[in-house]
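**Q** Coordinates for the following, if possible.
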Amino acid sequence: MKKLVLVGIGLLLFIGCKSLNPVATTSDIDTSLRTRAVQQQIEDKVLRFESLQWRGQASLEQKRKRQKVSVTLRLKQGVGIWINGSVIVPFARVFITPKQLQFYEKINRQYAKVDFIQLKKLLGARVDYEIIENIITARPLNKHSLKRAKLTFTQNSYVLSSRKRGVSLIWTYDSAFRLISQQLSDGETFVRVDYDSYQRIDNQWIPEQLNASLSGVDKTVKLRLQFKQMQLNGKFKMPFEIPKDYTKIKLH
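**A** This is a model prediction of the structure:
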């Protein structure tokens, strides 16, 4: 249970295998566009922000165990990701920074601090702060690889793919150049994120629902996030302090 909660919140980051219907659009794709033109459109439409806040539901599944919690998620670009989880009353809080993930839960009065090297061992897959932030905000997992990607078309989407040094990346965009899905595979890790719907705020598209899946050597974790309230570039605090009388969780 301890590890399940930690992995799940740590994966408010990553994680969806269930493929959903693409986000509906009112126009067809333009198959006359060259790769560079599509990449430029993607860059022009990428979400730009200083801060974001979501409120909604999170559902986590691992080893046939499923948990559902209400979450408030606050993000300040490049600074930190703050998550508060509750089931009727608040029971857990997470703070992810470029250096580490910190977490405490009130039921058993326990906490954990994990850097990204330790998190890789725990999940069986590489993850860092930038990856987490990019997944939450529907940005490419690796923007440098996207610039070198090859373009193909399906009936309703632009597909960009890249493979280098054993790492395969695939991005699928709709006719409005919103990210429908992205996946990464390196032989040991498989990550897929599907973006089911978006909400338009201040002329920008913000992901409203996402399904994610992370498969490592011997683990598979699935996460569904469904947000009901969003705020772009608002002012908020991200309070986080581990209570002094809490016990440190031993992670293996």
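**Q** Please count neighbours and contacts with C-alpha atoms only from this point.
**A** Noted.
**Q** what's the distance between stretch 239-247 and the middle of its chain?
**A** 26 Å (C-alpha atoms, centre = their mean, to the nearest Å).
**Q** Distance across that stretch, terminal residue to terminal residue?
**A** Using C-alpha to C-alpha, to the nearest Å, the end-to-end distance of stretch 239-247 comes to 20 Å.
**Q** Show me which residues of the longest helix along the chain are buried.
**A** For the chain, the helix with the greatest residue count under DSSP state H is helix 35-45. Across helix 35-45, burial judged by 16 or more other C-alpha atoms under 10 Å covers 35, 38-39, 42, 45.
**Q** ditto for stretch 216-226
**A** Buried positions in stretch 216-226, judged by neighbour count with 16+ other C-alpha under 10 Å: 216, 220-226.
**Q** Now the second one, please; I'll put the structures next to each other:
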Amino acid sequence: MRLLKIGIASFLLMLGVSCNSARSIVGNGKVDSKLTAKQLIKENGKREAKFKTLQAKVKIDIIDGLKASGHTLNLRMEKDKTIWLSATLGLARVMITPDRVQFYDKINDQYFDGDYKLLSDLLGVELNFKKVQSLLIGEPLFDLKKDTYTISNSDVSYILEPKDQNELLELFLLFSPSHFKMDSQQLMQPLKKRFLQIDYTGYQEVKDEVLPQNIKIIAVEDSEELNVLLEYKSVSINEEVRFPFKIPSGFEEIIL
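**A** Below you'll find the model as predicted:
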């Protein structure tokens, strides 16, 4: 479980999304019981993010049992290409590209330089850049056009699940009737007693984009639980961004 928490925490430090003159969205849409799964997937596809770049400040709170810590980080993203995050004074930095995950920590003089295999093994989901990016911007981790889904609904959300659930990995996707973006993504691995839930508890409209404002991530294995809360603010999109990143010499490689 300790390795799982390290992996998830490192993974979550890569998150962020928002914009300058953002306007919070009030979820007042009503569920239409006649909406089909095909129609829901089509409506969700229309809301796919179209920005080219973004910058933001991301407030992250990590709660691990009785321990809690908070961080404020600077995030920059070039859609489909790079996710970059830096702590105050550059004491720690993360850079993710489609084929690489890197970060370094100046406090402990350590660095990591690898691929997505570790995070995929830890979370029980095959990760790649696209899935990480989708998680950050309130889009499904999986391509909804590549499977057949059934639809149901609660009082406040549409619920999609694969027509043939995999007993090794059960998936439930909840969508908002207000804007058809994600309310929640829930992945369960009953045999491994693992559960991952990603809740999008607030959205904002940024230059015609609907993007997450608050995300809550819950990771459970056996009786241990890790919670991560993210808040995105002070953001701009479609401006020029740079991604300075160089692992300092003499640092020790992190082997997880």
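**Q** hmm, back to that, got a list of contacts for the longest helix of the first structure?
**A** Contact with helix 35-45 of the first structure is made by 146-147, 150-151, 177-178, 204, as judged by C-alpha atoms under 8 Å, 6 or more residues apart in numbering.
**Q** got the residue ranges for the strands in the first structure?
**A** 51-62, 65-76, 80-87, 89-96, 100-105, 110-115, 150-153, 158-164, 167-173, 179-185, 190-201, 204-215, 220-232, 247-248 (DSSP state E).
**Q** Pipe those into JSON lines and attach distance to Leu6 of the first structure per row.
**A** Output for those, formatted as JSON lines (distance: least, C-alpha to C-alpha, whole Å):
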{"stretch": "strand 51-62", "distance to Leu6 of the first structure": "11"}
{"stretch": "strand 65-76", "distance to Leu6 of the first structure": "12"}
{"stretch": "strand 80-87", "distance to Leu6 of the first structure": "12"}
{"stretch": "strand 89-96", "distance to Leu6 of the first structure": "9"}
{"stretch": "strand 100-105", "distance to Leu6 of the first structure": "7"}
{"stretch": "strand 110-115", "distance to Leu6 of the first structure": "8"}
{"stretch": "strand 150-153", "distance to Leu6 of the first structure": "37"}
{"stretch": "strand 158-164", "distance to Leu6 of the first structure": "31"}
{"stretch": "strand 167-173", "distance to Leu6 of the first structure": "27"}
{"stretch": "strand 179-185", "distance to Leu6 of the first structure": "22"}
{"stretch": "strand 190-201", "distance to Leu6 of the first structure": "18"}
{"stretch": "strand 204-215", "distance to Leu6 of the first structure": "14"}
{"stretch": "strand 220-232", "distance to Leu6 of the first structure": "12"}
{"stretch": "strand 247-248", "distance to Leu6 of the first structure": "13"}
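**Q** looking at those, which is closest to Gly10 of the first structure?
**A** Of all the strands of the first structure, strand 100-105 sits nearest to Gly10 of the first structure, with 7.1 Å by C-alpha to C-alpha.
**Q** residues in contact with the closest one?
**A** Here strand 100-105 of the first structure has contacts from 6, 10, 91-96, 110-116, 242, using C-alpha under 8 Å, 6+ apart.
**Q** Show me which pair in the residues you listed is furthest apart.
**A** Phe91 and Phe116 (23.8 Å).
**Q** So Ile107 of the first structure versus Ser70 of the first structure, what's the distance?
**A** Distance from Ile107 of the first structure to Ser70 of the first structure, counting by C-alpha to C-alpha: 16 Å.
**Q** who's more crowded, these two?
**A** Higher neighbour count among Ile107 of the first structure and Ser70: Ser70, with 20 against 9, using other C-alpha atoms under 10 Å.
**Q** Find the pair from the buried residues of helix 35-45 of the first structure with maximum spatial separation.
**A** That would be Thr35 and Lys45, which, of these, are the farthest apart (C-alpha to C-alpha) at 15.6 Å.
**Q** Please work out how many residues are found near the corresponding residue of the first structure for Lys216 of the second structure.
**A** Alignment note (TM-score structural alignment): Lys216 of the second structure maps to Asn211 of the first structure. Neighbour count of Asn211 of the first structure, defined by other C-alpha under 10 Å: 25.
**Q** out of the strands of the first structure, nearest to Thr31 of the first structure?
**A** Set against Thr31 of the first structure and scored by C-alpha to C-alpha, the strands of the first structure come closest in strand 150-153, at 6.9 Å.
**Q** Mind reading off the mean deviation between that closest one and the second structure?
**A** By mean C-alpha distance after the TM-score superposition for the first structure, the fitted strand 150-153 of the first structure averages 0.9 Å away from its aligned residues in the second structure.
**Q** got the contact list for that strand?
**A** Contacts with strand 150-153 of the first structure, where a contact means C-alpha under 8 Å, 6+ apart, come from 31, 34-35, 158-162.
**Q** Just the buried subset of those residues, please.
**A** Buried members of the contacts of strand 150-153 of the first structure, counted by 16+ other C-alpha under 10 Å: 35, 158-162.
**Q** Trace Val156 of the second structure over to the first structure, please.
**A** When the first structure is aligned by TM-score structural alignment, Val156 of the second structure is paired with Asn156.
**Q** Enumerate every residue touching that match.
**A** By C-alpha under 8 Å, 6+ apart, the contact set of Asn156 of the first structure is 28-29, 174-175.
**Q** Among the residues you listed, name the buried ones.
**A** Looking at the contacts of Asn156 of the first structure with 16+ other C-alpha under 10 Å, the buried ones turn out to be 29, 174-175.
**Q** Closest to Val79 of the first structure out of the residues you listed?
**A** So of these, ranked by how close each gets to Val79 of the first structure (C-alpha to C-alpha), first place is Asp174, at 29.9 Å.
**Q** now for that closest one: what does it line up with in the second structure?
**A** Using TM-score structural alignment, Asp174 of the first structure pairs with Ser176 in the second structure.
**Q** just checking, that match touches Asp183?
**A** Yes: taking contacts as C-alpha atoms under 8 Å, Ser176 of the second structure lies within contact range of Asp183: 5.6 Å.
**Q** got any residues that touch both of those two?
**A** Common contact partners of Ser176 of the second structure and Asp183 (C-alpha under 8 Å, 6+ apart): Ser157.
**Q** ok, Glu253 of the second structure touching Gly114?
**A** No: when contacts are counted by C-alpha under 8 Å, Glu253 of the second structure is not listed as touching Gly114 (10.3 Å).
**Q** Any buried residues in stretch 225-244 of the first structure, and which?
**A** Neighbour-count burial for stretch 225-244 of the first structure [16+ other C-alpha under 10 Å]: 225-227, 230, 232, 242.
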